[in-house]
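Colleague: got a structure for you, letters missing:
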């Protein structure tokens, strides 16, 4: 999202190309490292579908590294602007989809946990304790 806003700022002439490249290129290594760690954690956790989605993004990032499109060049930024915006929008959409899937799975696991007899008893005790603590004020 930060990259999309920065590219839009450049397009509207709110920042200069050198500031943009300094802003965006600073996070390239962190972005790649985070993606590798995310895929590794998902694989170790046995979340094959989610790991596959993120591995596809990692392959895309590695391809952009291989063809030297992982950084923004200040002298060529206006020519790269549509491509960079499209690239960042695809990445943002991917992360948004990933967030929705993770949130859905989280809520699903909470509901399944509460559907068991043991889970309902635990939730009942938790809500009773919470209600009792409210009256203490």
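Modeller: Done, it's in. If you're wondering where the values come from, they're calculated on a predicted model, not measured in any experiment.
Colleague: make it CA atoms for all contacts and neighbour counts henceforth
Modeller: Will do.
Colleague: any idea how far residue 22 is from residue 10?
Modeller: Taking C-alpha to C-alpha, to the nearest Å as the measure, residue 10 falls 12 Å from residue 22.
Colleague: The residue nearest the centre of the chain: which element?
Modeller: Central residue of the chain (C-alpha atoms, centre = their mean): residue 95, 4.0 Å from the mean position. Assigned by DSSP states H and E, residue 95 belongs to helix 77-115.
Colleague: Residue 129 now?
Modeller: Following DSSP H and E, one finds residue 129 within helix 117-134.
Colleague: contacts for that helix?
Modeller: 113, 114 (C-alpha atoms under 8 Å, 6 or more residues apart in numbering).
Colleague: Run the chain-centre distance for it.
Modeller: When distances are taken as C-alpha atoms, centre = their mean, to the nearest Å, helix 117-134 is centred 33 Å away from the chain's centroid.
Colleague: let's bring in a second one:
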């Protein structure tokens, strides 16, 4: 359970990073479209985050494959295939001389990736919360089991203590009864006249 929780925590932060990278690229392309930035700066900023995005997304996809999370692997596999194809064709970087011609296509590709990353993010958040709740419930169950074992272990001790206390009380009761009987007998022989029959000697 701890490894499962760690997996979802890592996936949560990686998915947030991927969302941030894609949104950053879309902002750069939008600024270029509205002439808020020159083509060189826009392409340089986008190209600087391309390789980190590929590495993070590929690592996450491989991690889901190794941990047998098939649904998330199927979500991330198409993007990984797209990234590998771009890298093999040497088209993963934006050419500053063709950025205006490819502007709409680049924005469209990144919008599709944004949709995939959003789906991944929501699934990861759901699994993270579910795993955390299950971990807390397991901890509570373990605590209850330990408390039950402690109670079971204390039962013989409590029973023995109870029996010993009762025996002491019975012993003290017999002691007081014997003491009272002895006191009454002593009082009787001290203060009651001697009632032994007299022996008459015959003449």
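Modeller: Thanks, I have it. What you see is a predicted model, and the numbers here were worked out from it, not measured in a lab.
Colleague: Can you give me the buried ones in the helix holding residue 95 of structure 1?
Modeller: 77, 78, 81, 84, 85, 88, 91, 92, 114 (16 or more other C-alpha atoms under 10 Å).
Colleague: what do you get for stretch 12-20 of structure 2?
Modeller: Neighbour-count burial for stretch 12-20 of structure 2, counted by 16+ other C-alpha under 10 Å, picks out 12, 14, 15, 17, 18, 19.
Colleague: what range in structure 1 does it sit on?
Modeller: Under TM-score structural alignment, stretch 12-20 of structure 2 has no counterpart anywhere in structure 1.
Colleague: Residue 117 of structure 2 and residue 111 of structure 2, how far apart?
Modeller: From residue 117 of structure 2 to residue 111 of structure 2 the distance is 10 Å (C-alpha to C-alpha).
Colleague: Ok, residue 125 of structure 2 next?
Modeller: As for residue 125 of structure 2, its distance to residue 111 of structure 2 is 21 Å (criterion: C-alpha to C-alpha).
Colleague: Same check on residue 57 of structure 2?
Modeller: As for residue 57 of structure 2, its distance to residue 111 of structure 2 is 16 Å (criterion: C-alpha to C-alpha).
Colleague: For the aligned partner of residue 7 of structure 1 in structure 2, give me its contacts.
Modeller: Under the alignment (TM-score structural alignment), residue 7 of structure 1 maps onto residue 29 of structure 2. By C-alpha under 8 Å, 6+ apart, the residues touching residue 29 of structure 2 are 42, 103, 107.
Colleague: Let me see the contact set for residue 77 of structure 1.
Modeller: Counted by C-alpha under 8 Å, 6+ apart, residue 77 of structure 1 has contacts residue 17.
Colleague: which residue in structure 2 lines up with it?
Modeller: So, by TM-score structural alignment, residue 77 of structure 1 is matched to residue 99.
Colleague: Over to residue 47 of structure 1?
Modeller: Counting by TM-score structural alignment, residue 47 of structure 1 lines up with residue 69 in structure 2.
Colleague: if I read this right, residue 10 of structure 1 contacts residue 18, doesn't it?
Modeller: No. Counting by C-alpha atoms under 8 Å, residue 10 of structure 1 sits too far from residue 18 to count as a contact (10.0 Å).
Colleague: When these two are compared, which one has more neighbours?
Modeller: A direct count of neighbours by other C-alpha atoms under 10 Å for residue 10 of structure 1 and residue 18 places residue 10 higher, at 18 against 13.
Colleague: how near is the more buried one to residue 79 of structure 1?
Modeller: Noted for residue 10 of structure 1: a distance of 12 Å to residue 79 of structure 1, by C-alpha to C-alpha.
Colleague: swap in residue 119 of structure 1?
Modeller: According to C-alpha to C-alpha, residue 119 of structure 1 and residue 79 of structure 1 sit 57 Å apart.
Colleague: so stretch 165-185 of structure 2 corresponds to what in structure 1?
Modeller: So stretch 165-185 of structure 2 sits over no part of structure 1, by TM-score structural alignment.
Colleague: Need the contact partners of that stretch.
Modeller: Outside stretch 165-185 of structure 2, no residue is within contact range by C-alpha under 8 Å, 6+ apart.
Colleague: List the buried residues in it.
Modeller: Within stretch 165-185 of structure 2, judged by 16+ other C-alpha under 10 Å, no residue is buried.
Colleague: before we move on, what about stretch 57-67 of structure 2?
Modeller: Buried, per 16+ other C-alpha under 10 Å, within stretch 57-67 of structure 2: 57, 58, 60, 61, 63, 64, 65.
Colleague: Appreciated, that's everything.
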